[in-house]
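1. Whatever this is, show me its structure:
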Amino acid sequence: MSIPTISDYDLPVSTPVKTRANWVPERARAALLVHDMQRYFTRSFNADASPLKPLIANIARLLTFARAAEMPVFFTAQVGNQFRPDRGLQADLWGPGMSATPEHQDILPNLAPVPGDHVLVKHRYSAFQRSNLERLMRARGRDQLIIAGVYAHIGCLATAFEAFQLEIEPFPVIDAQADFTLAEHETAMGMIASTCGVPMTTEAMLATLGGVGKDQKCA
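-> The predicted model follows:
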C-alpha cells in the first residue's frame, strides 16, 4: 500500500498524442503550482539521478521566473499523522501516509517557499479539493495554472482535470513533473493533451512567457 521504489528514467520532453487545445500561457493570467514536492513523496527516487535531479532543477527555474514576473506561486503540502476519517479512501490505497516530522513533511529545501508564496494544505489528489486554490486564483485574476511536481499520473493529473472543469486552463510542465514510471508519466501527459490541457516543456514554457534560456538569468 505504500509508495513504491522508483527506478531511474529520463524525463520525457513530448506528449504521445497531439494536443487538442491551442491555449497559450500568459504571465498576466497564469499561476504556478508546485505539487507535493515534500521529502515523503520524493524519497522513493534516486536523489542523484533522473527523474528527480533534473525535475528539481526545472522546477527551480520555473520558480525563479514566476517570482521575478510577480506571478502567484502555490505549493501543496500534506500534513503528517492525519486523522483516519480525514484521510478517507486514500488510506485504503496508500496506508496511513506521512508522519508529522520534518523528514516527511518538509518541502525540499532547494524548492522551499519564500515570503509571498502560498502553501496549501493538501487533502486529496487534486490540489483544489478542500483548499482555497480556486478562490486565491480568482482574486488575483488568474485563469491559467502551470503544474509542476509529483506524481504526474495521480495528483498532477487530477489537478489538471479539475482545473479544466473550473474553467482554468491547465499547463502541465512535461519535464517538471515526475512519476512512478516513464510509461505512467507519458500516459498522464497524453491524457491531458487529448482532453483538458496543454503540456509543455520547461524551456518552451519559459520562452512563451517571455522567460530565459538555461544559461541566462532573469532580469
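2. C-alpha from now on. contacts and neighbour counts both.
-> Noted.
3. which residue lies farthest from the center of the protein?
-> Pro85 (25.9 Å; CA atoms, centre = their mean).
4. can you give me the helices for this protein?
-> For the chain, the helices defined by DSSP state H cover 39-42, 52-68, 84-87, 90-94, 102-105, 133-139, 157-165, 182-195, 202-209.
5. how about those in a markdown table, adding distance to Ile174?
-> Compiled in a markdown table, the helices of the chain are given as follows (distance: least, CA to CA, whole Å):
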| stretch | distance to Ile174 |
| --- | --- |
| helix 39-42 | 17 |
| helix 52-68 | 10 |
| helix 84-87 | 29 |
| helix 90-94 | 25 |
| helix 102-105 | 25 |
| helix 133-139 | 22 |
| helix 157-165 | 12 |
| helix 182-195 | 7 |
| helix 202-209 | 7 |
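6. nearest to Phe74, of these?
-> helix 133-139 (8.1 Å; CA to CA).
7. Run through who's touching the closest one.
-> Ala31, Pro72, Leu120, Ala127, Phe128, Asp143 (CA atoms under 8 Å, 6 or more residues apart in numbering).
8. Same question for that helix: list its buried residues.
-> Leu133, Glu134, Met137 (16 or more other CA atoms under 10 Å).
9. Same check on stretch 23-33?
-> Those would be Pro25, Arg27, Ala28, Arg29, Ala30, Ala31, Leu32, Leu33, for stretch 23-33 by 16+ other CA under 10 Å.
10. nearest to Gln177, of those?
-> Leu33 (11.1 Å).
11. Distance check, the closest one against Ser99.
-> Counting by CA to CA, to the nearest Å, the gap from Leu33 to Ser99 is 23 Å.
12. And for Ala28?
-> 38 Å.
13. now do Ala163
-> 29 Å.
14. quick one, which of these two is more surrounded?
-> Ala163 (23 against 15; other CA atoms under 10 Å).
15. got the contact list for the more buried one?
-> Phe128, Leu145, Glu169, Pro170.
16. Same list (these) but as TSV, adding neighbour count.
-> Putting the contacts of Ala163 into TSV (neighbours: other CA atoms under 10 Å) gives the following:
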residue	neighbour count
Phe128	21
Leu145	26
Glu169	26
Pro170	28
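17. Just the ones in strands from the residues you listed, please.
-> Counting by DSSP state E, the contacts of Ala163 place Leu145, Glu169, Pro170 in strands.
18. For the comparison step, fold the sequence that follows:
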Amino acid sequence: MIEVQAEPQPFVFDPGHVALLCIDFQRDFLETGGFGESLGNDVARLRNAIAPTQAVLSAFRERGWTVIHTREGHRPDLTDLFPAKRDRGNPSLRIGEEGPMGRLLVRGSAGHEIVPELAPQPGEVVLDKPGKGSFYATDLETILRARGITSLVVAGVTTEVCVQSTVREANDRGFESLVLSDCTGSYFPEFHASALAMFAAQGGIVGWVGTSADLLDALEQSPVRTEKAE
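-> As a prediction, this is how the structure comes out:
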C-alpha cells in the first residue's frame, strides 16, 4: 500500500488497483481560439496544470499503471447535444460552430484533441464523453471494473465542472479519488479553491485533495512496479 499526504487525511491506495484519470485537457479548453475562449475566459489560467500533470503522467507510465484520458465533445451530427447545453450563455461561438481549430467541441476537430504536452500514448484509454461527468453516457465504469481499479488519482479541467462532476460520480460508485490541486485548474481561481474545499469537507465526503509533489514523494519511497493489475 502507498500512503500520500492529503486532506483531510492521508490517501492510501493499492498500487495494483490505481488509475490516473486526466480529464479534458483539450485544446478547446486550454488554447486560444477554442471553446473556453469563446466564453470569454482567460485560457492561460488552465495551463499551469500542464507541467505538474506531465510529471505525474511520467510516474504512472514508468510503473505501467493505468492511465485514462477523457475528452468532452459531441458527434459531428450533434445528435447527442441537448439544447439545454448548446444554448447556454452568450458565447461568441456555440458548440458545433466553426472556429480557428475546427468545429467547437466536436469529435474529430483539432480543438477536440488533447494538448500535445499531455497527449495519450499507445495503449492508454481515451474516453469520449458528451457531458461533464466522465461516467455519464460512457463505459468508464466498465473499464475500471474490468481492470480491477478501486482508486483514482485525478487531474484535469475545470475543477468545479468536469472534475467535480466526475469525482462525485466516482464516489457514488464506490471509487476513492485523490484530486491533485496543482494538476487541476479553473478559469475562476475562487471556483477552483471552493471545489477543492468541498471535496475534502466533512472528513472527505467526496474525496481527498493533495499535490503532485506529495504524490511523487510517496511513489519515490515505493519500489517501481511495471505490471498492471489483473
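19. Tell me the counterpart of Phe74 of structure 1 in structure 2.
-> Aligning on TM-score structural alignment places Phe74 of structure 1 opposite Ile68 in structure 2.
20. I meant to write Asp175 of structure 1 there.
-> Using TM-score structural alignment, Asp175 of structure 1 sits opposite Asp182 in structure 2.
21. mind checking how far its match is from Arg47 of structure 2?
-> 11 Å.
22. swap in Leu20 of structure 2?
-> Counting by CA to CA, the gap from Leu20 of structure 2 to Arg47 of structure 2 is 19 Å.
23. How about Val179 of structure 2?
-> Taking CA to CA, one finds Val179 of structure 2 at 17 Å from Arg47 of structure 2.
24. what about the two, which has more around it?
-> A direct count of neighbours by other CA under 10 Å for Val179 of structure 2 and Arg47 places Val179 higher, at 29 against 18.
25. related to what we said a few turns ago, the match of Asp175 of structure 1 touches Val209, doesn't it?
-> No - the criterion here is CA atoms under 8 Å, and Asp182 of structure 2 misses it with Val209 at 9.9 Å.
26. quick one, which of those two is more surrounded?
-> Val209 (27 against 19).
27. Which residue in structure 1 aligns with that one?
-> Using TM-score structural alignment, Val209 of structure 2 pairs with Pro199 in structure 1.
28. pretty sure its match contacts Ile174?
-> Yes - between Pro199 of structure 1 and Ile174 there is a contact under CA under 8 Å: 5.9 Å.
29. on that earlier part again, please identify which two of the buried residues of stretch 23-33 of structure 1 are farthest apart in space.
-> Among the buried residues of stretch 23-33 of structure 1, Ala28 and Leu33 lie farthest apart (CA to CA), at 15.2 Å.
30. dump the residue contacts of Leu178 of structure 2.
-> Phe11, Ser151, Leu152, Val153, Val154, Gly207, Trp208, Val209, Gly210.
31. got a list of what the aligned residue in structure 1 for the second one touches?
-> Under the alignment by TM-score structural alignment, Ser151 of structure 2 pairs with Gln144 in structure 1. Gln144 of structure 1 sits next to Pro25, Glu26, Arg29, Ala30, Ala31, Ile168, Glu169, Pro170, Phe171 when contact means CA under 8 Å, 6+ apart.
32. hmm, back to that, of the buried residues of stretch 23-33 of structure 1, which is the nearest to Trp94 of structure 1?
-> Taking these together and measuring to Trp94 of structure 1 by CA to CA, the closest member is Leu33, at 23.2 Å.
33. Without its sequence neighbours, what residue ends up closest to the equivalent of Arg124 of structure 1 over in structure 2?
-> Aligned counterpart of Arg124 of structure 1 in structure 2: Gly131 (TM-score structural alignment). Nearest non-adjacent residue to Gly131 of structure 2, counting by CA to CA, 6 or more residues apart in numbering: Glu72, 6.5 Å away.
34. Let me know whether the one you found touches Lys132 as I believe.
-> Yes - counting by CA under 8 Å, Glu72 of structure 2 touches Lys132, with 7.0 Å between them.
35. more crowded one of those two?
-> Glu72 (24 against 19).
36. Report the contact partners of that one.
-> Taking CA under 8 Å, 6+ apart, one finds Asp24, Leu105, His112, Asp128, Lys129, Pro130, Gly131, Lys132 in contact with Glu72 of structure 2.
37. what's around the aligned residue in structure 1 for the second one, how many residues?
-> When structure 1 is aligned by TM-score structural alignment, Leu105 of structure 2 is paired with Met98. By the other CA under 10 Å criterion, the neighbourhood of Met98 of structure 1 contains 17 residues.
38. one step back: which of the contacts of helix 133-139 of structure 1 sits closest to Leu62 of structure 1?
-> Ala31 (10.7 Å).
39. Quick check: the aligned residue for that closest one in structure 2?
-> Per TM-score structural alignment, Ala31 of structure 1 is aligned with Ala19.
40. Was I right to think its match contacts Trp65?
-> Yes - here Ala19 of structure 2 reaches Trp65: they are 6.4 Å apart, a contact under CA under 8 Å.
41. Contacts only, for the aligned partner of Arg61 of structure 1 in structure 2.
-> Aligned against structure 2 by TM-score structural alignment, Arg61 of structure 1 finds its counterpart in Ala55. For Ala55 of structure 2, the contacting residues are Ser212, by CA under 8 Å, 6+ apart.
42. Right, I'll leave it there.
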